[in-house]
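Peer 1: With the input below, show me the fold.
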Amino acid sequence: MSEELELQHVIAVLRKRWRLIVTLAIIGALGAYLVSAFLLPPVYASSTQLIVNSKKQDPNAALTYADLQFSLSLIETYKEVLVSPRILQQVIEDGRLPNTVEQLEKKIRVNTVKQSQVISITVEDGHPERAADIANLVARTFQQEVPKIMNVDNVQILAQAEPNFKPVKPRTFLNVVLAALVGLLAGTFGAFLLEALDQTFKNESEVETLLSWPVLGVIGVLDVRRTRRAYPLAGEASLPMDVQPVREHDRILPGSAVKKEERSIEI
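Peer 2: Below you'll find the model as predicted:
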């Protein structure tokens, strides 16, 4: 029974404060959209691919399992070499880029597929053409420097990077959804916080529980403005008794022998 009452209380709070919850969700979603659409600069990405093979002196010789395993064992090493200062500094000098090695490294992602000889290089930049140029320059520089570093010439460019004019960031839809969810959570938290700070009695059962007083009667709350609209030609004295507004000095007490200076409220 207590769990059922608790659930009813939660539903009642949400229904009472739904405007606050919805408002915060809308504000969060709208704010995320405005920031993503007008404040965050677009970021474009381009990718190139390299393949690591075993270099054979005889081009007609068959590739053995040992050759394949040797190539795969070099993949992780090549991933580190690709973003090493030696490669990136050469890329900056050849491309005359206004970046430091650390800044350029943050723009580059190197990915591989398990048990695959293919290395994918993805570069993100604010200009689609420059992203493609940097990706291709990294691939060419790596291909040229590998024989000097590893004493093996087994890297070939599999696919050139092309400019992609569709931005990959910011992800406006995802940002809007996440901001709306945060707004919903904040609104829900605020609703229950306001409810916890509200020290008024909500119903007669709370009076009985907290004060241990029996409830003798309940006075309904009347909407005076709505009552006046329902009886536009009638004064307060001529209104039906069940709709006349209860004033501060009125007392609903048997015997009516209560002094006016008494300000206590009796139930």
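Peer 1: switch to C-alpha atoms for all contacts and neighbour counts from now on
Peer 2: OK.
Peer 1: next SSE after the strand or helix carrying A32?
Peer 2: If you go by DSSP states H and E, A32 is part of helix 18-34. Counting by DSSP H and E, the next helix or strand C-terminal to helix 18-34 is strand 44-52.
Peer 1: Quick one: residues in contact with that following strand.
Peer 2: 71-72, 75, 117-128, 131-132, 135-136, 139, 154-169 (CA atoms under 8 Å, 6 or more residues apart in numbering).
Peer 1: still on that earlier bit, buried residues, the helix holding A32. List them.
Peer 2: 20-22, 24-26, 28-29, 31-33 (16 or more other CA atoms under 10 Å).
Peer 1: Just give me the residue right at the centre of this structure.
Peer 2: L178 (2.6 Å; CA atoms, centre = their mean).
Peer 1: what's the burial count for K166?
Peer 2: If you count neighbours by other CA atoms under 10 Å, K166 ends up with 11.
Peer 1: Please confirm that it is located within a helix.
Peer 2: No. With DSSP: H, G, I helix; E, B strand; the rest coil as the criterion, K166 is coil rather than part of a helix.
Peer 1: Which residue, other than its chain neighbours, is closest to it?
Peer 2: Y44 (6.7 Å; CA to CA, 6 or more residues apart in numbering).
Peer 1: what does Q90 give?
Peer 2: Using CA to CA, 6+ apart, the closest residue to Q90 is T141 (7.3 Å).
Peer 1: Helix, strand or coil: sort out that neighbour for me.
Peer 2: Per three-state DSSP, T141 ends up helix.
Peer 1: residues in contact with it?
Peer 2: 87, 90-91.
Peer 1: In JSON lines: those, plus neighbour count.
Peer 2: Shown next, in JSON lines, are the contacts of T141 (neighbours: other CA atoms under 10 Å):
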{"residue": "I87", "neighbour count": "22"}
{"residue": "Q90", "neighbour count": "17"}
{"residue": "V91", "neighbour count": "23"}
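Peer 1: Pipe those residues into CSV and attach secondary structure and distance to E4 per row.
Peer 2: Formatted as CSV, the contacts of T141 follow (DSSP: H, G, I helix; E, B strand; the rest coil; distance: CA to CA, whole Å):
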residue, secondary structure, distance to E4
I87, helix, 66
Q90, helix, 69
V91, helix, 67
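Peer 1: about what we covered before: out of the contacts of strand 44-52, which end up buried?
Peer 2: Buried among the contacts of strand 44-52 (16+ other CA under 10 Å): 71-72, 75, 117-125, 127-128, 131-132, 135-136, 139, 154-157, 160-164, 167.
Peer 1: now the other sequence, so there's something to compare against:
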Amino acid sequence: MEEQVISLSEIFEAIKKRWIMIVAITLTATIISGVLSFFVIDPVYETSTKVFVGKEESDDASYNSSDINMYQQLLQTYAQAIKTKDLVGRAISGLNYDELETKDILEKLTVNPITSTQILEIKYKSKNPNEAKDVLKNITDEFIITAKDLVPNGNVRVIEEVELPEEPVSPNKKINIAIAFLLGLMVSVGLVFLLEYLDNTYKNKDQLEKDLGIPVLGAIPDVDIV
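Peer 2: Below you'll find the predicted structure:
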């Protein structure tokens, strides 16, 4: 079977013939994404803080390689200590937010030991920006108290305070709309090519002569009957 080659002119002709479908599908996908991003999906806010883990202030201020390695390894222990039900439970016990449960907070709480440093980055996400700030502030304060009990000669101090998040981290409206536009465009163009592939009718005499191997002797013109 002879391989069928589609020319650029045929591609442009297929797109031109069904351009309304391409525009309709692309606009529909873009509008749906915009409606979901602006009016349906609840915005999520994220706040963060950073704490430094080191020696007690009254201890020798000098550091050697073993001290640095010890405190860097201690970050992993502290990271696990922060994400415990008991610590989080104590931290939120005085907060007046409805349906605030330890399990839900642990799922939205992130603790990242920053590589090759003595710094822990703690993040928390919530649909309520005030809740995000208050929860993370209380967790940080409770962690500092707990850390002192775990390592009495250690020193944990906040080097980046918790702030009230002003802009949501999700949904990213611009990105969502851009992705929906591109997906709608690709799907619609792909559908056009699929319909063209499934359409086995002859569009002109050149196709007919090529497939049958005989010349066309005549053609019946289109006539508008009034």
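Peer 1: TM-score, when you put one on top of the other?
Peer 2: Superposed pair, TM-score by TM-score structural alignment, normalised by the length of structure 2: 0.86. Supporting alignment: 223 aligned residues with a CA RMSD of 2.5 Å.
Peer 1: Mean distance of the helix holding A32 of structure 1 to its aligned residues in structure 2, please.
Peer 2: Helix 18-34 of structure 1 differs from its equivalent in structure 2 by a mean of 1.2 Å after superposition (mean CA distance after the TM-score superposition for structure 1).
Peer 1: need the next SSE after the one helix or strand I177 of structure 2 maps to, C-terminal direction.
Peer 2: Counting by DSSP H and E, the element that carries I177 of structure 2 is helix 173-198. Using DSSP H and E, the helix or strand that follows helix 173-198 of structure 2 in sequence is helix 205-212.
Peer 1: Average separation of that next one from the aligned part of structure 1, please.
Peer 2: With mean CA distance after the TM-score superposition for structure 1, helix 205-212 of structure 2 averages 2.3 Å from its match.
Peer 1: Could you tell me where that helix falls in structure 1?
Peer 2: Aligned by TM-score structural alignment, helix 205-212 of structure 2 falls on residues 204-211 of structure 1.
Peer 1: Show me the contact partners of the matching stretch.
Peer 2: With contacts defined as CA under 8 Å, 6+ apart, stretch 204-211 of structure 1 is touched by 201, 213-215, 218.
Peer 1: Please list only the buried members of those.
Peer 2: For those, buried by 16+ other CA under 10 Å: none.
Peer 1: wait, which of those residues is closest to K107 of structure 1?
Peer 2: Lowest distance from K107 of structure 1 to those (CA to CA) belongs to F201, with 59.5 Å.
Peer 1: Contact partners for that closest one?
Peer 2: Going by CA under 8 Å, 6+ apart, F201 of structure 1 touches V207.
Peer 1: and what of L194 of structure 1?
Peer 2: With CA under 8 Å, 6+ apart, L194 of structure 1 has no contacts at all.
Peer 1: packing partners for whichever helix or strand V111 of structure 2 is part of?
Peer 2: Per DSSP H and E, V111 of structure 2 falls inside strand 109-113. Under the contact criterion of 3 or more CA pairs under 8 Å, 6 or more residues apart in numbering; DSSP states H and E, strand 109-113 of structure 2 touches helix 65-82, strand 119-126.
Peer 1: go with 6 Å
Peer 2: Helices and strands touching strand 109-113 of structure 2, as assessed by 3 or more CA pairs under 6 Å, 6 or more residues apart in numbering; DSSP states H and E, comprise strand 119-126.
Peer 1: Compute the inter-axis angle for the strand it packs on and helix 65-82.
Peer 2: 20 degrees (axes from the mean of the first three to the mean of the last three CA atoms, to 10 degrees).
Peer 1: Once aligned, what mean separation remains between strand 119-126 of structure 2 and structure 1?
Peer 2: Averaged out, strand 119-126 of structure 2 is 1.4 Å away (mean CA distance after the TM-score superposition for structure 1).
Peer 1: Now do stretch 12-28 of structure 2: distance from first to last residue.
Peer 2: End-to-end distance of stretch 12-28 of structure 2: 23 Å, with CA to CA, to the nearest Å as the criterion.
Peer 1: go on, stretch 36-52 of structure 2?
Peer 2: 40 Å.
Peer 1: mind listing what's buried in that stretch?
Peer 2: 37, 43-52.
Peer 1: against structure 1, where does that stretch fall?
Peer 2: Mapped onto structure 1 using TM-score structural alignment, stretch 36-52 of structure 2 spans residues 35-51.
Peer 1: re the thing from before, let me have the buried residues of stretch 36-52 of structure 2 in CSV, extended by distance to Q4 of structure 2.
Peer 2: As requested, the buried residues of stretch 36-52 of structure 2 are exported to CSV (distance: CA to CA, whole Å):
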residue, distance to Q4 of structure 2
S37, 43
P43, 51
V44, 52
Y45, 54
E46, 55
T47, 58
S48, 59
T49, 62
K50, 63
V51, 66
F52, 67
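Peer 1: Tell me how far the strand holding V111 of structure 2 lies from the chain's centre.
Peer 2: Distance of strand 109-113 of structure 2 from its chain centroid, counting by CA atoms, centre = their mean, to the nearest Å, is 18 Å.
Peer 1: now do stretch 130-146 of structure 1
Peer 2: Taking mean C-alpha positions (CA atoms, centre = their mean), stretch 130-146 of structure 1 and its chain are 35 Å apart.
Peer 1: so where is stretch 105-112 of structure 2 in structure 1?
Peer 2: The alignment of stretch 105-112 of structure 2 onto structure 1 (TM-score structural alignment) spans residues 104-111.
Peer 1: Many thanks, have a good one.
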